[in-house]
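**Student:** What follows is a predicted structure for the sequence shown.
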Amino acid sequence: MMWLNLSEIADMVQGVLEGADTAVEGISIDSRTIKKGDLFVAISGDRFNGHDFVEAAAAAGAAAAIVSEPISAPLAKVQVADTVEALAKLAAQWRRRLEITVLALTGSNGKTTTKEMIANILRRCRRVIATSGNFNNHIGVPLTLLSMREQHDIAVVEMGANHQGEIRKLCNIAKPDIALLLNAAAAHIGGFGSLDGVAKAKGEIFESLSASATAILNKDDNYYDYWRQLLTKQRIIEFSLSDEAHFRLLSSRGQAAELSLAGQSRTCRMQLLGVHNIANALAAAAASYAAGASIDDIVAGIESAAAVAGRLKVRRGIKGSHLIDDSYNANPGSLEAALSVLKQTSGEHWLALGAMAELGDRSVAFHARAGKQAKAMDVHRLFTVGDDAAIAADNFGKGGESFDSVDTLIPHIKAQLKPGVSLLIKGSRAARMDRLVSALSSTNETAH
């Protein structure tokens, strides 16, 4: 189905049309995923140049391309100065054309899980488009917005950042009607300089809100007061695990949580593990309520939400062990939440920890604390991967071992595993701890 004409796109991105005006049906930055009729945007990065793949995109069926270099490929083009900026301009213009609610969320921890819960709730009552996976940066947010079509009436857009000003720029593109701020923690702190810097950057999500917009705030966060004063005339909805709020936890036992949802007391039987996921559920409930979901839809959506791959997903391990796969990413806050989940499991508790990245000059201190924290939370054995993570093993003391790579850890831990062990696997993406999960899983099914 026709989406936009290339001449329209050229006007929207302030580019120059070269070749015949043609209609495009979708958009892609990856020549391997091109569908017939798509617009290919030749994005360049530190280790690749999208212009090298324009011919491949044309061969795969691309109808046109946005480029910033001379290209001889046999398809129409829009020439621009910067393809990344052009992608942002196109997304901003397209967002303004559609009468669609945009719900944006950010935070240091829990973004993708909460985004998936919100989408799970809202699909019961609205026509939803949502961020795919965690594609939440200056490329992913525009692509999410450009996937919106007239049949949708709400977009759930996850926003991430590793430096000041990034959320502000994303919000200037997306212009959210509802903005959810989950928390601020020591994630990407190397790029923000300090925890105060993290909180300030996350607070940028509120800067572009109109007076008629809605802000969702975590009343438990240490930066609540700072974020609250950024808001003036906007509607504010709060959530909390322990304080009076529009959406709050009343009590919990096992996987059952009694929640107060806009004044209604309801029991939710959650599939997701950990108290932090109750906070995520409350955040999702508040945001979905702001978007028009009923309390019944909210409860059904929370109860049916399953763990996202690599985020506290329980799997059967070899030799009768159980794996808690939290390998997607790691920072000090998410590690603490994961250790709390591990502590609640039966049997002997082991932790395999890859280095936590982007902690700047505080990396040594944070890894030292991680080792001591693991010991204090009844971890019996600690296996680390990487130089910084080795500091955690040193501070853990007896039972701590360090390894240069996942490849050297895999045979060692395979030989050590035994029935009754609960093994938490965690690390930043660069540590590739997902390879350890694959090596130690007995099946591809989750444990029950």
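**Tutor:** Good, I have the coordinates. Numbers count the residues shown, from 1 in each chain.
**Student:** contacts, neighbours, all on C-alpha from now
**Tutor:** Fine.
**Student:** what residue lies at the spatial centre of the chain?
**Tutor:** Centroid check for the chain by CA atoms, centre = their mean gives residue 112 as the closest residue, at 3.5 Å.
**Student:** So which elements touch the strand or helix carrying that one?
**Tutor:** For residue 112, the host element (DSSP states H and E) is helix 111-122. In terms of contacts (3 or more CA pairs under 8 Å, 6 or more residues apart in numbering; DSSP states H and E), helix 111-122 is packed against strand 128-130, strand 154-158, helix 275-290, helix 295-304.
**Student:** take the one below as the second:
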Amino acid sequence: MALWTQRDAEQATGGTATAPFEVTGLSIDTRTIRPGEMFIALSAARDGHDFVAQAFEKGAAAALVSCVPKGVTGPCLVVPDVLDALVALAKAARARTQARVIAVTGSVGKTSTKEMLRHVLSRQGATHAAEASYNNHWGVPLTLARMPADTRYAVIEIGMNHPGEIAPLARLARPHVALVTIVASAHLEAFGSLDGIAHEKAAIFDGLEPDGTALYNADLPTTPILARAAAKAGQALGFGEAEDAAYHVTEISISADSSAVRGEIALQPGHPARKFLFKTGAPGRHLAMNAVAALAAAEAAGAEWDIAALDIADWRPPAGRGQQEVIRLDSEIDASITLIDDAFNANPASMEAAFEVLAATPTGPGGRRVAILGEMLELGPDESAMHAGLARHPALDRMDVIHTVGPRMQALAEALPERLRGLHVAQADDLGEQAHNLVQPGDVVLVKGSKGSYVSRVVDVLRNLDHPLPDEQTGK
């Protein structure tokens, strides 16, 4: 079934097609484009027009361009500005669907919460959600423009790096439900304070449809800012451990591979509260709270809470966001480590949450709890104190050694008690070269850091240590 016909795309964008076309999807990357899709020739580090011919060679059915590149004969939709045209497609896609739209933002947990929503909502109806972390000025319109007309639920992730980014994207998405997962010390360089970040995150509520639902974390120092902004919505609901939270969490129990969450729901004052108990498919207090937020958003969008609460038990984190896996170190015996891959992003709040998961994960015989930590970026002038402050977290009492990467992590390395100090290196590759010497059978190894610290390269090295067991090699 066509996602966009030539006629619909021309009407949406005001562009002119060089030939008739129908496309089944949209792509901005010739490396991953699939036959039948339209190539969007955005200009960023490279001009997308340089890749239009390659897109057609790989089976593109059309291209969205501001000019037809020399030698290209495939159908092109010519517009004055490609990004503006993509936004126009997004508006048209949003207007033609009856989907219930959920928008998600937060300093931590946006993508995990979005993936939880994708998981539980897809069991209850046709669900469309952002790929990867497509949450910026081109990612949000691309996600919306890719939305099929018959979508029942849509989940849109909205991020920011600078003031003023969230509100226009929220207005483009026009969500029925808008959710702020948490406000934490991320992008402080651009905002100067947590209050500044909270005001920007709360701008997601500006895009709500009339009578929409605003969901916010009720456990934060900046909760009053979120609550005041949410009050403009048709319904404003908090979630968390705060007594006045509509989705009130009373207990979180963390085990090796899951978390149990207990609480009660009181959506209207004076009405009896509903009790709830569910299990997540991954350990961690932060993931448990994200799960509460996801279930609340799903319910506000019209999904069945009880079904979603059952389905979230088999959700697993995406790679780089707390995913756990077993790495076998020997091909003859079952000598292994447990790797916790949380190397996609980091700030103080997510670091502390990862520490709790590491502390709660059992080791094998003779094993240790090992942390390999990359820098936390974009924290502003107090970054050294924030790195050093991690040394005070009580979960460190259950750790055995901490290796650190990057100049900013020097502050933590110096603040650690002597028993925990491992290697400190300038770059992730320096640690990767020694990774095979840093682990032993039975270890649980957490790798965590901002994407720009490149600590994910250590994850890659550790994965390469894996050896299949003999029966897997022979198939016997």
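**Tutor:** It's in. Please read these numbers as outputs of a predicted model, since none were measured by experiment.
**Student:** ok so, going back, what spatial separation is found between the residue nearest to the centre of the first structure and residue 151 of the first structure?
**Tutor:** 24 Å (CA to CA, to the nearest Å).
**Student:** what does residue 57 of the first structure give?
**Tutor:** 28 Å.
**Student:** Settle it for me: which of those two has more neighbours?
**Tutor:** residue 57 (31 against 10; other CA atoms under 10 Å).
**Student:** got a list of what that one touches?
**Tutor:** Each residue near residue 57 of the first structure by CA atoms under 8 Å, 6 or more residues apart in numbering is listed here: 30-32, 34, 40.
**Student:** And the helices in the stretch 101-250 of the second structure, which stretches?
**Tutor:** Counting by DSSP state H, counting those that start in this stretch, the stretch 101-250 of the second structure has helices at residues 110-121, 139-145, 166-173, 188-191, 194-202, 223-230.
**Student:** Residue 359 of the second structure is nearest to which of those?
**Tutor:** Nearest of the helices of the stretch 101-250 of the second structure to residue 359 of the second structure, taken as CA to CA: helix 110-121 at 20.8 Å.
**Student:** hmm, back to that, restricted to buried residues, select the contacts of residue 57 of the first structure in PyMOL.
**Tutor:** Those of the contacts of residue 57 of the first structure that count as buried under 16 or more other CA atoms under 10 Å are selected in PyMOL with:
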select buried, resi 30+31+34+40
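**Student:** which of the contacts of residue 57 of the first structure line up with contacts in the second structure?
**Tutor:** Mapping these onto the second structure (both residues aligned by TM-score structural alignment, their matches' CA atoms under 8 Å) leaves 31, 34, 40 still in contact.
**Student:** Report the contact partners of the second one.
**Tutor:** Listed by CA under 8 Å, 6+ apart, the contact partners of residue 34 of the first structure are 27-28, 40, 57, 60-62.
**Student:** Show me what residue 184 of the first structure aligns to in the second structure.
**Tutor:** Under the alignment (TM-score structural alignment), residue 184 of the first structure pairs with residue 183 in the second structure.
**Student:** Please work out how many residues are found near residue 20 of the second structure.
**Tutor:** Neighbours around residue 20 of the second structure, by other CA under 10 Å: 14.
**Student:** one step back: can you add distance to residue 239 of the first structure and secondary structure and give the contacts of residue 34 of the first structure back as TSV?
**Tutor:** Listed next are those as TSV, based on distance: CA to CA, whole Å; DSSP: H, G, I helix; E, B strand; the rest coil:
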residue	distance to residue 239 of the first structure	secondary structure
27	37	strand
28	37	strand
40	41	strand
57	46	helix
60	48	coil
61	48	coil
62	46	coil
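**Student:** Of those, which pair is most distant in space?
**Tutor:** 27 and 60 (13.1 Å).
**Student:** ok, back up a step: excluding chain neighbours, what is closest to the match of residue 184 of the first structure?
**Tutor:** Distances taken as CA to CA, 6 or more residues apart in numbering place residue 107 nearest to residue 183 of the second structure, at 5.2 Å, with adjacent residues excluded.
**Student:** What residues does the counterpart of residue 368 of the first structure in the second structure make contact with?
**Tutor:** Alignment note (TM-score structural alignment): residue 368 of the first structure maps to residue 388 of the second structure. Residue 388 of the second structure sits next to 409, 411-416 when contact means CA under 8 Å, 6+ apart.
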